[in-house]
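Visitor: sharing a model prediction with you, sequence too.
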Amino acid sequence: MKSYRLEPGRGLAGLTVHDQDEPEPGRGQVVVKIRANSIGSRDLLVLADNYVLPIRPKVVPGCEGAGEVVAVGEDVSRVKTGDRVAATVFPRWLDGPFRRENAAQLGTMIDGVLTEYAVLDEGGVVPVPEHLSFEEAAALPLAAVTAWNALTTGSALHPGATVLTLGSGAVSLFVLRFAKLAGARVLVTTSNAAKAERLRALGADEVINYRENPGWAEEVRALTDGLGVDRVVDATGPLEQSLKSVAPGGEVAFAGYWLSGTEGTTPIDPATLFMAGATLRRVATGSRAHFLELNRAVETHRLRPVIDQVFPFEQVPDAFKYCESGGGFGKVIISHT
């Protein structure tokens, strides 16, 4: 079998392919033949060793993968050989709040899924919805679970609520789809007219061009009769604008401070935080329980993720270069078939 390995901090130069024997499962483990992966901004940060979590040298990168169980170890009861499964990003985070002891993440602290065969704990995989291909299923573990957690944890999201999601990246696309299912009015920020049209086609009620409107919080207020939105899902920053966009008593789900560049590290004026009168909640992807809830919604509504480009497993470096170029819309997928 072949696996990619990573020397953090060297970028693509640190990404190499290694040959090794196919693995055997231990007690409570399963071997998954990976059929598809997904990569994105998070993976670029890992390559650069600029990620929020520590990265082990020579780790197998990649936290998003789907495939077929080909072997099970002793005492495995949740899955069986032949099951189609997706990996959870935090395999030890089964339910409840995020805790430090559950922080081991695929592709950083422990081996990930950019490999032909992966050994995973049985609790670290979830079933793949029947109507999804492996390529579509691989788009869910990071961005979709983050979006689901941002919308469903904390205060309830009622029909008629207003939701603002920042940017047209993968998290925001899932937020848009899920929030519309909940009956919300959804506002989205983006960088150009072409992406704005695609966002409207997916159901966005209002689209704000943040390049033309750097102080876009004022436009959010204008579009909500001065009230602000009930929830902001902030995966890009700047956080200050999110706090100025939220209604008193609302919530900002902060999902990506390390993606915000210099804006993400700018100190927030305490007066801005106080005047927002809202809850600021950190979102660190989600648990296995979040993923299972998400899957039920995806199955019920026959949802399919937005896929941008598909690359073969042998061309993973090209896929990373495409991600670096920016301008995509939807998930970048690695196919093993």
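Guide: Good, I have the coordinates.

Visitor: okay, CA-based contacts and neighbour counts for the rest of this
Guide: OK.

Visitor: can you check which strand is longest in the chain?
Guide: strand 29-39 (DSSP state E).

Visitor: what's next to it, contact-wise?
Guide: Contacts to strand 29-39, defined as C-alpha atoms under 8 Å, 6 or more residues apart in numbering, come from residues 23-25, 62, 64-74, 76, 113-122, 134-135, 138-139, 320, 331-337.

Visitor: buried subset of the residues you listed, written for ChimeraX?
Guide: Selection of buried members from these for ChimeraX, criterion 16 or more other C-alpha atoms under 10 Å:
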select :25,62,64,65,66,67,68,69,70,71,72,73,76,113,114,115,116,117,118,119,120,121,122,134,135,138,139,320,331,332,333,334,335,336
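
Visitor: OK, contacts around Glu68?
Guide: Per C-alpha under 8 Å, 6+ apart, neighbours of Glu68: Val32, Lys33, Ile34, Arg35, Thr81, Gly82, Asp83, Arg84, Val85.

Visitor: how close does it get to Val30?
Guide: Glu68 sits 10 Å away from Val30, going by C-alpha to C-alpha, to the nearest Å.

Visitor: before we go on, here's another structure to hold up against the first:
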Amino acid sequence: MSDLPKTTNQYVLKSQKGFESLEIEKDVQIPEVGDYECLVQIQAVSINYRDLVISKGQYPFPVKLPVVPCSDGAGNILAIGKKVTEFEVGDKVCTLFNQLHQAGPINMRIMASGLGGAIDGTLRQYAVFPEHGLVAAPTNISPTEAGTLSCAPLTAWNALYGLESKGLKPGQTVLTQGTGGVSIAAVQFAVAAGANVIATTSSDEKCEMLKKLGAKRTINYKTTPNWGEVAKSISPDKEGVDHVVEIGGPNTMEQSMKAIKPEGVITVIGFVGGAGAEKQPSTLDTLTHMCTVRGVLVGSKAQFQDMNRAIDAGNIHPVVDKTFDFEQAQEAYQYQWDQKHVGKVVIQLGRLQ
């Protein structure tokens, strides 16, 4: 089709010296659409903590340089290959974080298909993706909101439902940490499922925001450093919480262990509190607390589709804190790094419909 774009503007991370390593490349040739591929006009890209630490050389997984950054994207399909069966031109889609993670357990091959790290990501105006690397967007939300789903909400969904034998059930209690994208999504999904939420955060103002999202109880961890013990004491049966969405890492794991009930699940999804700590639990603590501790790397396409059905059914809207223009990517990175956000930070590209 002659009216399709032939080139794209895109950001490229050529080194890992900080946010100044983000450079715009203009008029980059768009590859031909293969039989099983789709050309997508990317309308919104959200930033994750992962993107920030990749640019600073602090990401613990392999990164290919130079790389187009970011994993999260939403947009319109402009063209499809002749053997594509799942999508049509005009469909609204989201990108899959690990392009090869279709269903089931993760493996090393899948981990080598992460957008914005191992392979080129979403911070560009147009891109060609394989059919299996896209997911139909929920119908109830805007492109800006859909652009937040690929990493943080899907990680939260996996944390709550990924371990099938211990998936979240109505009436159970979930403990979340902070007001970043994963934590807020976990609050929303847990509330929609009929669970009780105890949410920790750093200020009384943020406590009020979390209550508006449906958290039954909130704890200011700045003024209550023993928040794990407090969470256990205010859980419905005072035995502890069923799920902890652990985003802090080594510096918060001790309190998470104190909060969890026997046979509960702590899902480790990040290390925003730092990668090291003077004192942190050992593997023996999983025995003394009789709990399951699991790490997750986002989620599969099948889980993404399940999550999107829940978003549609419950009319759940991701929380977007602030949007930036395409040319303001470095500013958007810095804004999130300074932890000024509550929810997701989004970079908008092109015309939103």
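Guide: Here it is on my side, so go on. Quantities reported herein were computed from a predicted structural model and do not represent experimental measurements.

Visitor: so where is the longest strand of structure 1 in structure 2?
Guide: Aligning strand 29-39 of structure 1 against structure 2 (TM-score structural alignment) gives residues 37-47.

Visitor: stretch 322-334 of structure 1 now?
Guide: Going by TM-score structural alignment: stretch 322-334 of structure 1 matches residues 335-347.

Visitor: what's the answer for stretch 80-89 of structure 1, then?
Guide: Against structure 2, stretch 80-89 of structure 1 falls on residues 88-97 (TM-score structural alignment).

Visitor: buried ones in that stretch, by neighbour count?
Guide: For stretch 88-97 of structure 2, by 16+ other C-alpha under 10 Å, it's Asp91, Lys92, Val93, Cys94, Thr95, Leu96, Phe97.

Visitor: assign a three-state SS to the third one, would you?
Guide: The reference is to Val93 of structure 2. Look at Val93 of structure 2: counting by DSSP: H, G, I helix; E, B strand; the rest coil, its state is strand.

Visitor: returning to what we had before: got the buried residues of stretch 88-97 of structure 2 as TSV, with distance to Val230 of structure 2 columns?
Guide: Listed next are those as TSV, based on distance: C-alpha to C-alpha, whole Å:
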residue	distance to Val230 of structure 2
Asp91	47
Lys92	44
Val93	42
Cys94	39
Thr95	39
Leu96	37
Phe97	35
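
Visitor: so in structure 2, which helix runs the longest?
Guide: When structure 2 is parsed with DSSP state H, its longest helix is helix 301-314.

Visitor: what span of structure 1 lines up against it?
Guide: Aligned by TM-score structural alignment, helix 301-314 of structure 2 falls on residues 288-301 of structure 1.

Visitor: ranges for the strands of the stretch 151-300 of structure 1?
Guide: Counting by DSSP state E, counting those that start in this stretch, one finds strands in the stretch 151-300 of structure 1 at the ranges 162-165, 185-190, 206-209, 229-234, 246-254, 279-282.

Visitor: any chance of these in a markdown table, with mean neighbour count and distance to Pro270 of structure 1 too?
Guide: Shown next, in a markdown table, are the strands of the stretch 151-300 of structure 1 (neighbours: other C-alpha atoms under 10 Å; distance: least, C-alpha to C-alpha, whole Å):
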| stretch | mean neighbour count | distance to Pro270 of structure 1 |
| --- | --- | --- |
| strand 162-165 | 27 | 22 |
| strand 185-190 | 23 | 25 |
| strand 206-209 | 20 | 26 |
| strand 229-234 | 28 | 18 |
| strand 246-254 | 22 | 15 |
| strand 279-282 | 16 | 13 |
